[in-house]
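Visitor: Take a look and give me a structure for this.
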Amino acid sequence: MTATQPDDTHLMGGEGLDVGTLNLMLEALGDFVEQELPADRQLQLDHDDVCPEDTVRAMSGDALGVNLVFVPEEYGGMGGGAFDSYRVCERMARFDIGLATAVFATFLGSDPILVGATPAQKETWLGRIASDGIVFAYGATEPDAGSDLGALRTTATPVVEDGAVTGYRITGRKQWISNGSIADAVTVLALAPGGPSWFVVEKGTPGFSSSPPEDKHGIRLSNTAALVLEDVLVPVEHLVGGVEGRGLVEAQQVFGYTRLMVAAFGLGGGWSALDRAIDYSQQREQGGAPLARKQGYTHKLVVPHAVRLEAARAIVEETATRIDAGQGADGALNTEGAIAKYMATEAGNAAADAAIQAHGGYGFTRPYVVEKIRRDVRITTIYEGTSEIMEMTVARDRWQAHLKSRGAFYRDAATALDALHGTHPDVGAGTAALASRCLAEVLEACRTGRLTRNQHVLLRLGELVCAVETAAAFARKAAAAADGTLADKADRRFDAAALATMSRVFAREAALRVADDGVRWVVGAADAPASGGAVDAAALAAALPLDAVRAAQAGLVTDLDRVADVLYARTS
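Guide: All right, here's what the predicted structure looks like:
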């Protein structure tokens, strides 16, 4: 077997499926899941804490073949790109995030093979996924390591015969493994003499076992179990790529992509819950009128969450487009993927929580489903990197960008948004530019005061970065919709006018958050012993365009009314 360097172009470059094929897959997926997993069966499986393995395997078999979207054409798949995968993942999550997790786990498990395997290994394992529908799992997380893949303790000891390595003996434990009990094969990250490396371990290998499935808060239709490896012997051909020590590099290369798929789960779960709240509010009357006609209901429990979900979609779609254009090689879009995951999963959680409130007492009961969705969507802020890891990832990268550009990074972004405002004055780009300028000033105040020595301040900066860059992406999407240049495969639930209105609402929120929270944390950290520097609060307040940010809030309630009209398909 010949060793090879990682294939940095896996699913990162190329248009993927054509629009017609994607739409057919989405339609077939919806029909299949509705038939196989009606609401009453979902609720019963959730109650019994049972993974519908038959359905998971049928989805990857001849009955549907959803697994083919994630496999390149040369290995028998359909060669879907990031945009295709996001649309498929969101559609699955709209039905059940546990089921979506089980299907996605096969892709995630095969990802080290896609990135770093030899041609022969790809032919073997990807070919089996495509032709036989085998189920994979991704064995990276460990009981004591969590999101820190570099802290792994699972070891791979070479077996040497006649001076040559013929295999490895793997010993260790893996925790929180999706498909852990049902997978036919697992990619396991283990510490070899040359460094962290990926190995393929097949079910039934002596010494390889799984613990009983976890009794989880949510996604109970997903099988999640710990894996135990006790002196498990695998042949040298199962070392992915035939080279030791590339495991962490290969994992980092695809975070931008895989986190985008979890972001799609947040969108799917959030909208599934919110649509139920919208339907309920049109049927439920109080005080002689439907709840749907009451601002106190719609403008708190429905409209803001629809706006945040669609804002998150904008950064998801923009990042997916860039990945498919080949910009995601070597993990180049990991930060954008982290922003998308953070915004979509936090928005999905908030929307599902509001949907319970929107149903009143009924929302707290199982038959109305939103209670289950809320439990399911919660995991999206935890797996594939917690929200806190996302905040740190984003903050560190953009802090370095601010320093290297001498403060120009977000000022230049604001200039570009001002130009967009000049051609599209109704998409919120001008307000997004205010948010970007505020962020530049906040970051500079943190630099002069050395405030990022406070970890909490750094994480809060990450949160603000996410809001600002999402507002910018939303404005760009709204402008593209107005110009008729929206991506062919983009979600089209809302027309250009609706997207412009939503973008204005979100830009206002982002600008106010950065201005208020930025001042709060800069001033709040200035007196802390760890800061080691002084901050001129008055100078920061003078540098921030606070009056312009407040003035930009004008028209907010009118725009909330307009969004409500769109969501409820009413003309007045």
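Visitor: When you work out contacts or count neighbours from here on, use the C-alpha atoms and nothing else.
Guide: OK.
Visitor: which residues in the stretch 101-250 of the chain form helices?
Guide: 119-132, 247-253 (DSSP state H, counting those that start in this stretch).
Visitor: Make CSV from those helices and add distance to Leu229 and mean neighbour count to it.
Guide: Below are these laid out as CSV (distance: least, C-alpha to C-alpha, whole Å; neighbours: other C-alpha atoms under 10 Å):
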stretch, distance to Leu229, mean neighbour count
helix 119-132, 21, 19
helix 247-253, 18, 20
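Visitor: Would you reformat those helices as a markdown table and include distance to Lys404?
Guide: Formatted as a markdown table, the helices of the stretch 101-250 of the chain follow (distance: least, C-alpha to C-alpha, whole Å):
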| stretch | distance to Lys404 |
| --- | --- |
| helix 119-132 | 40 |
| helix 247-253 | 23 |
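Visitor: now for these, which one comes closest to Ala93?
Guide: Ala93 lies closest to helix 119-132 among the helices of the stretch 101-250 of the chain, at 21.4 Å (C-alpha to C-alpha).
Visitor: Does that closest one pack against any helices or strands, and if so which?
Guide: The helices and strands touching helix 119-132, judged by 3 or more C-alpha pairs under 8 Å, 6 or more residues apart in numbering; DSSP states H and E, are helix 97-116.
Visitor: Check which element follows the strand or helix carrying Ala277 along the chain.
Guide: Following DSSP states H and E, one finds Ala277 within helix 255-283. Sequence-wise, the next helix or strand downstream of helix 255-283 (DSSP H and E) is strand 285-286.
Visitor: contacting residues around that following strand?
Guide: Outside strand 285-286, the residues within contact range by C-alpha atoms under 8 Å, 6 or more residues apart in numbering are Leu291.
Visitor: Spatially nearest residue to Glu391 (excluding sequence neighbours)?
Guide: Gly462 (4.6 Å; C-alpha to C-alpha, 6 or more residues apart in numbering).
Visitor: For the one you found, the count of nearby residues, please.
Guide: By other C-alpha atoms under 10 Å, the residues close to Gly462 number 26.
Visitor: what helix or strand is it on?
Guide: Assigned by DSSP H and E, Gly462 falls in helix 455-483.
Visitor: swap in Ala525?
Guide: Using DSSP H and E, Ala525 sits within helix 496-526.
Visitor: Who are the packing partners of that helix?
Guide: Partner elements for helix 496-526 (3+ C-alpha pairs under 8 Å, 6+ apart): helix 303-322, helix 429-448, helix 455-483, helix 537-543, helix 546-551, helix 556-567.
Visitor: thinking again about what came up before, roughly how far does the residue nearest to Glu391 sit from Ala395?
Guide: 4 Å (C-alpha to C-alpha, to the nearest Å).
Visitor: Please generate a structure for the following sequence too, so the two can be compared:
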Amino acid sequence: MAGLDTQTLNMVLSTLQKYAERELTNAYLLELDYKDEFPHDVLQALYGDVGLHLLFIPEEFDGMGGGAYDIYRISEVMAGIDLGIATGVLATFLGSDPITVGGTPEQKAHWMGRIANEGLLVAYGATEPQAGSDLGSLKTKAEPVIEDGKVTGYHITGRKQWISNGGVAKIYTILANAPGGPSWFVVEHDAEGFTKGKPEDKHGIRASNTAALFLDNVYVPADRLVGGVEGQGLVQAQAVFGYTRLMVAAFGLGGGWAALKRTIPYSQVRIQGGAPLSQKQGYTHKLIVPNAVRLEAARSYIEWTAERLDGGEPDLQTEGAVAKYLATEAGNKAAEDSIQAHGGYGYTKEYMVEKIKRDVKITTIYEGTSEIMEWTIARDRWQLHLKTRGAYYNDWAARLDKVHRTEPYNGAAAAAMALRALAVVLERCRIDRLTRNQHILFRLGELIAYAETAAIFAERVQSHPTTAIPLDVATRQAMARIHARDAALKVADEGLRWAIGAGQTDPNLAGSLNLPGIYQAQAGLIEDMDFVSKKLNEAFPAE
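Guide: Okay, here's the model as predicted:
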């Protein structure tokens, strides 16, 4: 398995948290946000004193060789401190990835060694003004310079938009169309003809630097072509999505919990009607418990995906998309509900939940919007459904039946209902060709994300307890049951709605989805929510 040993990871986490407690106070972070200021000194300290950038660099290039699990843990903690600063760290990881994935041995040794030893900020130059995340619509051009019949360099011309670290990086990886196809090039910050736009005035993550890049006939030597072969750019970009989307998923997780960790203690001291809000179901069961449940379901899926990546398993882009989709949507909702939970106070800039909400929203946008995630999930799992002739989710449900027999309190039975209902909806979409409607395909992506996270949460809640949050196994089992019930009802109810809305032809579809059984499975829901609410208050007491 790739990655750090537990002792080293805990040391890095402890060093990071101690630095944040000492230097990154709420007052300082709010000041950065107000001034829209990129904190160069903080990034230098995180790289120089904490060595955070070394986590992403292989040991042979003077790095620490962290794995996907380590990246998730560090990313969650960073996001819980400040998502803007975390984004500056993400940008260096993302910017160096084309070299890590596709560089020649010489390129890796040179550039990764420089990033490690000089603590250089890096930026990833892929997104363009009119293309967004559609890398296939690339406009930036790389024209070869030929001398004596040999390519000696390239002139790059084009524009990049929404580039994190765009105005502050020292090294840029730029995606451009060469004659052989899309290719990555390494461009240094002071190259002639390379200019940067003013920092974007953003809604959130204002401690990060985001700027446009302008390349006007910028010359780079041929040895700056990543991998030394043209046309490998899109393959190299796709190869890192499993990791980078997992990192952004952890940002959503960390941001959502940062909001809840303020809201839960607040509910204990805010008195309404003679009792604290923490004792009122109308408050806790709407604004706190569902958000904590979704976040922990997302965590389970993130950890499952990270372990598979560290085990060397390829082609986990779909799992990365599921993790990013649920974790960032859950984090965004948790932050929004935390404003509501604080009432008028939450709407003021004095309270950190207002800033967290503005910050965490970006996680549903960058590294692929939630809508792109829905499409990616649905497209890939649709192919699996067709390839297995509908067996994929039914077989998974059968495995969950076995889990339920040995571990009956994990929510596996309800998760199995969600998967079987999902298989029915997918098959009905195949028979009636409902995926001709784009909206149906996107909604399938959402339903798949809920069903799969419910299944993984149920499978792992007891056998793989997390150490990242202070909740015992019994509490997480109750959370898994809540999420499984929610997923089953969501898949069956919304699947039926959209299938009928798109013109499905089965008069007995509602019966095939087992709606009566799914409704019956909701028994005990309020009791579980009461238990989770109580345990959250114990885990996060007011000071």
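Visitor: before we move on, back to that, can you find the partner of the residue nearest to Glu391 of structure 1 in structure 2?
Guide: By TM-score structural alignment, Gly462 of structure 1 lines up with Gly445 in structure 2.
Visitor: give the contact list for that match.
Guide: Counting by C-alpha under 8 Å, 6+ apart, Gly445 of structure 2 has contacts Met373, Glu374, Trp375, Thr376, Ile377, Ala378, Arg379.
Visitor: Tell me the secondary structure at the third one.
Guide: Trp375 of structure 2 carries the three-state label helix when classified by DSSP: H, G, I helix; E, B strand; the rest coil.
Visitor: Which position in structure 1 pairs with it?
Guide: Counting by TM-score structural alignment, the partner of Trp375 of structure 2 is Met392.
Visitor: OK, contacts around its match?
Guide: For Met392 of structure 1, counting by C-alpha under 8 Å, 6+ apart, the contacting residues are Leu458, Leu459, Gly462.
Visitor: check which helix or strand covers the closest residue to Ser272 of structure 1 other than its chain neighbours.
Guide: Nearest residue to Ser272 of structure 1, sequence neighbours excluded (C-alpha to C-alpha, 6+ apart): Arg94, at 5.2 Å. Arg94 of structure 1 is located in helix 82-95, with elements delineated by DSSP H and E.
Visitor: residues in structure 2 aligned with that helix?
Guide: So helix 82-95 of structure 1 sits over residues 68-81 in structure 2, by TM-score structural alignment.
Visitor: before we move on, what about stretch 43-54 of structure 1?
Guide: Stretch 43-54 of structure 1 maps onto residues 30-41 of structure 2, going by TM-score structural alignment.
Visitor: Please compute how far the match of helix 82-95 of structure 1 lies from its chain's middle.
Guide: Its chain's C-alpha centre and that of stretch 68-81 of structure 2 lie 11 Å apart, by C-alpha atoms, centre = their mean, to the nearest Å.
Visitor: Next one: Thr452 of structure 1 from Ser405 of structure 1, what distance?
Guide: Distance from Thr452 of structure 1 to Ser405 of structure 1, by C-alpha to C-alpha: 17 Å.
Visitor: So the two - more neighbours on which side?
Guide: Neighbours per residue (other C-alpha under 10 Å) separate Thr452 of structure 1 from Ser405, with Thr452 holding more: 22 against 13.
Visitor: excluding its backbone neighbours, what's nearest that one?
Guide: Leu458 is the one closest to Thr452 of structure 1 (C-alpha to C-alpha, 6+ apart), at 5.2 Å.
Visitor: my guess is the one you found contacts Thr393, does it?
Guide: No: using C-alpha atoms under 8 Å, Leu458 of structure 1 is not in contact with Thr393; the gap is 10.1 Å.
Visitor: Start and end of stretch 181-200 of structure 2, how far apart?
Guide: Start-to-end, stretch 181-200 of structure 2 (C-alpha to C-alpha) is 30 Å.
Visitor: my bad, stretch 167-185 of structure 2
Guide: 18 Å.
Visitor: give me the stretch of structure 1 that that stretch matches.
Guide: Going by TM-score structural alignment: stretch 167-185 of structure 2 matches residues 181-199.
Visitor: residues in contact with the matching stretch?
Guide: 53, 109-110, 112, 134-140, 150, 152-158, 170, 200-203, 210-213, 223-225, 238-240, 243-248.
Visitor: Just give me the match in structure 1 for Ala415 of structure 2.
Guide: With TM-score structural alignment defining the correspondence, Ala415 of structure 2 maps onto Ala432 in structure 1.
Visitor: Can you name the residues that contact its match?
Guide: Ala414, Leu417, Val468, Ala471, Ala472, Ala475, Ala507, Arg508, Ala510, Ala511.
Visitor: Ala207 of structure 2 now?
Guide: Contacts of Ala207 of structure 2 (C-alpha under 8 Å, 6+ apart): Leu32, Asp33, Asp36, Glu37, Phe38, Pro39, Gly84, Ile85.
Visitor: ok, and the closest non-adjacent residue to the aligned partner of Glu336 of structure 1 in structure 2?
Guide: Counting by TM-score structural alignment, Glu336 of structure 1 lines up with Glu319 in structure 2. Excluding the flanking residues, the one nearest Glu319 of structure 2 by C-alpha to C-alpha, 6+ apart is Thr305, at 6.4 Å.
Visitor: number of nearby residues for the aligned residue in structure 1 for the one you found?
Guide: Using TM-score structural alignment, the partner of Thr305 of structure 2 in structure 1 is Thr319. By the criterion of other C-alpha under 10 Å, Thr319 of structure 1 has 27 neighbours.
Visitor: Just tell me which of the helices and strands packed on helix 496-526 of structure 1 ends up closest to Gly30 of structure 1.
Guide: helix 303-322 (20.0 Å).
Visitor: compared with structure 2, how much does that closest one deviate?
Guide: Superposed on structure 2, helix 303-322 of structure 1 shows a mean distance to its aligned partners of 0.4 Å (mean C-alpha distance after the TM-score superposition for structure 1).
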